[in-house]
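Novice: no FASTA, just this:
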């Protein structure tokens, strides 16, 4: 159990409990990570309650689990095997899983969960024994860590005493309906954007029992997914290491000298808990510092994932059991990975200096909780999006926790694999819109479920509500299922009603352009083939017009002309003869007009001149003078 509100800082260093006076920089606090517990029936206890996530088993981060609560008639604290009391919680096919409610006390929290799991329970709820704020149920910290700890897979949650009493009352009333419960972890990890930031608070010590074995196994198993996520830019990972300091009054003591560096400023417990033999705590601190510098140097080269290679290789090649946990072995691993030894040594600094080490000082400051995270006091601890992970450090469980930190629809492919989550789009298309003929769907599978969102296909955006309608829009939409418009083929001819902005029947057809376009009979509607020599025949989408005799139909002019070349030339000759004849007639007419006009003008001039100068062949013309009166 990890409790809060202590006057001392409790550092659970991979199985060892070290209590030292600690004065935090700010207000230190241990944060209890919670999930939502919702009771859907009966009405007497219906509602949503907080529950504290146990630090063992596998919480279903990003998901939820529905079940039926049960309070056993015997072994109510869960400290014995339920088989001894002929009690089973195994669900029959088609029935809801069983959530076992047990009382707190008399044995380890983890043992209660293990006994419930062996009896077939799918989750365990532990009722607190006193009225207090919720605490975190942790693994046992004694030297005899039992083997079952690594085998607990069901989730567990601690509930408040008052809520537990109400559940028991509802379960004890056999005339009421069953108590339906839903454990929900979907909001246990924040998911603000498309990148997850996570930290692993770890230790290089490999001789601390079950916790060290579990941590080393996890690092080896999780190395692959971690590097895939980091190389793809989906995550930002940072390793951390807890240290404690030796009180100033004891810096010269044998214990502090063997466990600390930099004159008592940075310490770790003795791996064998024997100050006179084996490795010392300061050996662990130095290797922790080296691993921090490996990460920093690798990060400078834009390859922070090399940290995972170094840590796993060091575990394999330099174990304490084989007396290889030393600087020489570490250098061999560093050389094999192509890391710069001088840069790493410069980063580590002098462990004998009577001054602060900037790297380890940052680590001590980082232990203090900031924002929603709280202090880091349990090792190992995984922090995802500034929220401490609770549960077993197991590859599949941690992948789920990290995937829960992505904003919906931004998860990488590893989060949507079948061994991590269920694809809700496989059943009835998730209730979203789909076009089976074009293999297009609005259903998007996400880590937390599914969303109905009109898709973007080959650069074409569909628009609609995603549930009942989605229509292709914009340029290129006709490439996708013909834009949802009518199209047809017959007799070797194909027609489409799809345009960039709408559906409209092509020329030769009529209709709505979406469901149907019917052929227009151009012959009957008197729209074509109207020349006297023409004969019209309707076709699908068009028409054929023929001319009588040897004439050829010209569609653009709706007329017929001769098919043969000589007849065509004769026609052209006749045409030009007519044109020339008309031109000559016009010229002759113009000359006649000019001649007549000139003759008229000459006669007029002669008449005028004769009045004043009579011509020889003309008698005298009388003078026409108007009378003048006084």
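Specialist: It's in. Quick caveat, the model's predicted, so the values are computed rather than measured.
Novice: rest of the way, CA atoms for contacts and neighbours
Specialist: Fine.
Novice: what's around residue 584, how many residues?
Specialist: If you count neighbours by other CA atoms under 10 Å, residue 584 ends up with 12.
Novice: so is residue 249 in a helix, a strand, or just coil?
Specialist: Assigned with DSSP: H, G, I helix; E, B strand; the rest coil, residue 249 falls in the helix class.
Novice: and the residue nearest to residue 113 when sequence neighbours are not counted, what does it touch?
Specialist: Nearest non-adjacent residue to residue 113, counting by CA to CA, 6 or more residues apart in numbering: residue 124, 6.0 Å away. Residue 124 is in contact with 99-102, 113, 116, 154-157, counting by CA atoms under 8 Å, 6 or more residues apart in numbering.
Novice: what about 10 Å?
Specialist: The contact partners of residue 124, taken as CA atoms under 10 Å, 6 or more residues apart in numbering, are 54, 69-70, 78, 98-102, 109, 112-117, 154-158.
Novice: where exactly do the strands run in the stretch 501-630 of the chain?
Specialist: Taking DSSP state E, counting those that start in this stretch as the test, the strands found in the stretch 501-630 of the chain are 509-510, 518-519, 534-539, 542-547, 551-554, 559-562.
Novice: now those in CSV, with distance to residue 421 and mean neighbour count?
Specialist: Converted to CSV, those look like this (distance: least, CA to CA, whole Å; neighbours: other CA atoms under 10 Å):
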stretch, distance to residue 421, mean neighbour count
strand 509-510, 50, 18
strand 518-519, 49, 16
strand 534-539, 57, 16
strand 542-547, 56, 18
strand 551-554, 68, 18
strand 559-562, 72, 18
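Novice: let's bring in a second model and compare:
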């Protein structure tokens, strides 16, 4: 009875994977030949191998005559699927059934196939091909599968087999470019994990991934390219079993938050509740580190804790965890406050939020499998490997916004290196419109030293703006000769090229000197002599003559001198005459004025000859 109860409790912990809303992640499959199958089909990405997120893979399909379910090794001599030099990669078509999907992929990979297509054996919606259950997950090959895999429908598989039996060559393009959303310049991703290190190969691969991916994750986070959030899955204990020994050992907060026993044995080692508490501590550490502006310290803590505090050495304790936290300089008191009382019959806000986050939203399904990566709200499918996950994250950036790590040779191929990607380029100025992105190349006119180029990016790009002539002279003609430099670039916000005065041509490829003398554009007076120069001309006069450019005429040098001195003398004499006349007028006017004034004064005191005597009249009164 005890074993039945233990099994029932264990089943309840895992029932989320049965009841949750599971979303099958898909990629596109395009058949390019033959005509009878040409079109686009859906296929489901497997939970193993390395899907080429953000990329494509072209190959030709092979369906073996024997071992059609790929459950056995292929004869390397008679049935090798390695592509020949210059040939397309081989996609092996295998039937579903009789063995694990992973074993089919492993056998196909060993035989040289570049990818495996598994045809369903019944008509149903596509499912996600998963890894074996825990008891069968210890196979060494599981972590070595590197080829991508895809499940296709039964009807599509039957169509491929029929075309192959008719002798048709089937070419397929597997396309993962739209398997992950890529809306902007930042990728948001979640890592659903667990602090348990005693769950076998899955736990070992998870810890190894954290250690290997830590450096890349911290750089991306510190530079603002990503926003990372760790999450932890917990289950609740059914109310009827809350007081049972099993629930008490696997759960905290009175059965609200539970985790399976690490060793799947309730009688020894650490219990599930120890795992829940450590999960809670890691979640709280992330919250505290994030509030201090250093969320990337989570990677340091998880890595160091797995090394310093493993279950096998009986160090999976709070004391050991606290030592790691102190070494990283994180506030331990804030973390303890965040953890709260794990024995209280109340909800824990952190773990309650984690349970709510497990429920799928939008295009993302419920999180029921550990470990799980969610990138831009889409669940990652494939091997938990540093390179594979980094590729998937890089596929989440909008084109041309990827960090440099996504454009390295280890991650993707630079399409601009071959024939400049088919884009416009100016080899002389070392300017190109080809921009390498994680998904491929884009042809986009560049901005160079503040100067924007405009055009279609494929056939032409032209510099525009006020500084356009600073870059390769705006793509216009320019030449230096005889110590002079002329340019056809117009120094303003306009585009285009125009030959400068004295030249003619298209202004782009050439500007030829105009011979003003030959074309009678200058020096047209009879006595004029014309000499053409590069970009201009020179006019002179024969004999003792001087050239007047503004009038385009020749005049005598002597005549010019004589006329000039006579003019000077005339001006001097004229000025002198004006001065004499002015002085005479001045003297005359002053003399008359003085005379009149003096006469008026004297008239007041003495009679003048011209005036008669004035009689003196005395009036005498009567006596």
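Specialist: Nice, I can see it. This is a predicted model, so every value here is computed, not measured.
Novice: thinking again about what came up before, export the strands of the stretch 501-630 of structure 1 to JSON lines and append columns for distance to residue 187 of structure 1.
Specialist: Formatted as JSON lines, those follow (distance: least, CA to CA, whole Å):
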{"stretch": "strand 509-510", "distance to residue 187 of structure 1": "55"}
{"stretch": "strand 518-519", "distance to residue 187 of structure 1": "56"}
{"stretch": "strand 534-539", "distance to residue 187 of structure 1": "65"}
{"stretch": "strand 542-547", "distance to residue 187 of structure 1": "63"}
{"stretch": "strand 551-554", "distance to residue 187 of structure 1": "75"}
{"stretch": "strand 559-562", "distance to residue 187 of structure 1": "78"}
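Novice: now for those, which one comes closest to residue 431 of structure 1?
Specialist: Among these, strand 518-519 comes nearest to residue 431 of structure 1, with 34.5 Å by CA to CA.
Novice: packing partners for the closest one?
Specialist: Judged by 3 or more CA pairs under 10 Å, 6 or more residues apart in numbering; DSSP states H and E, strand 518-519 of structure 1 is in contact with strand 509-510.
Novice: Give the aligned range of the strand it packs on in structure 2.
Specialist: Mapping strand 509-510 of structure 1 onto structure 2 (TM-score structural alignment) gives residues 503-504.
Novice: mean offset of that stretch relative to structure 1 (after superposition)
Specialist: Aligned to structure 1 and superposed, stretch 503-504 of structure 2 gives a mean residue distance of 2.5 Å (mean CA distance after the TM-score superposition for structure 1).
Novice: quick revisit: check the mean deviation of whichever strand or helix holds the residue nearest to residue 113 of structure 1 from structure 2.
Specialist: Counting by DSSP states H and E, the element that carries residue 124 of structure 1 is strand 123-127. Here strand 123-127 of structure 1, set against structure 2 after superposition, deviates by a mean of 1.1 Å using mean CA distance after the TM-score superposition for structure 1.
Novice: what stretch of structure 2 lies opposite that strand in the alignment?
Specialist: Under the alignment (TM-score structural alignment), strand 123-127 of structure 1 falls on residues 115-119 in structure 2.
Novice: quick check, distance from the matching stretch to the centre of its chain.
Specialist: Centre-to-centre, stretch 115-119 of structure 2 and its host chain are 34 Å apart (CA atoms, centre = their mean, to the nearest Å).
Novice: Buried residues in that stretch, which are they?
Specialist: Using 16 or more other CA atoms under 10 Å as the test for burial, stretch 115-119 of structure 2 gives 115-119.
Novice: do the same with stretch 320-339 of structure 2
Specialist: Buried residues in stretch 320-339 of structure 2 (16+ other CA under 10 Å): 321-322, 324-325, 330, 335, 338-339.
Novice: want to throw those residues into TSV with secondary structure?
Specialist: Output for the buried residues of stretch 320-339 of structure 2, formatted as TSV (three-state DSSP):
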residue	secondary structure
321	helix
322	helix
324	helix
325	helix
330	coil
335	helix
338	helix
339	helix
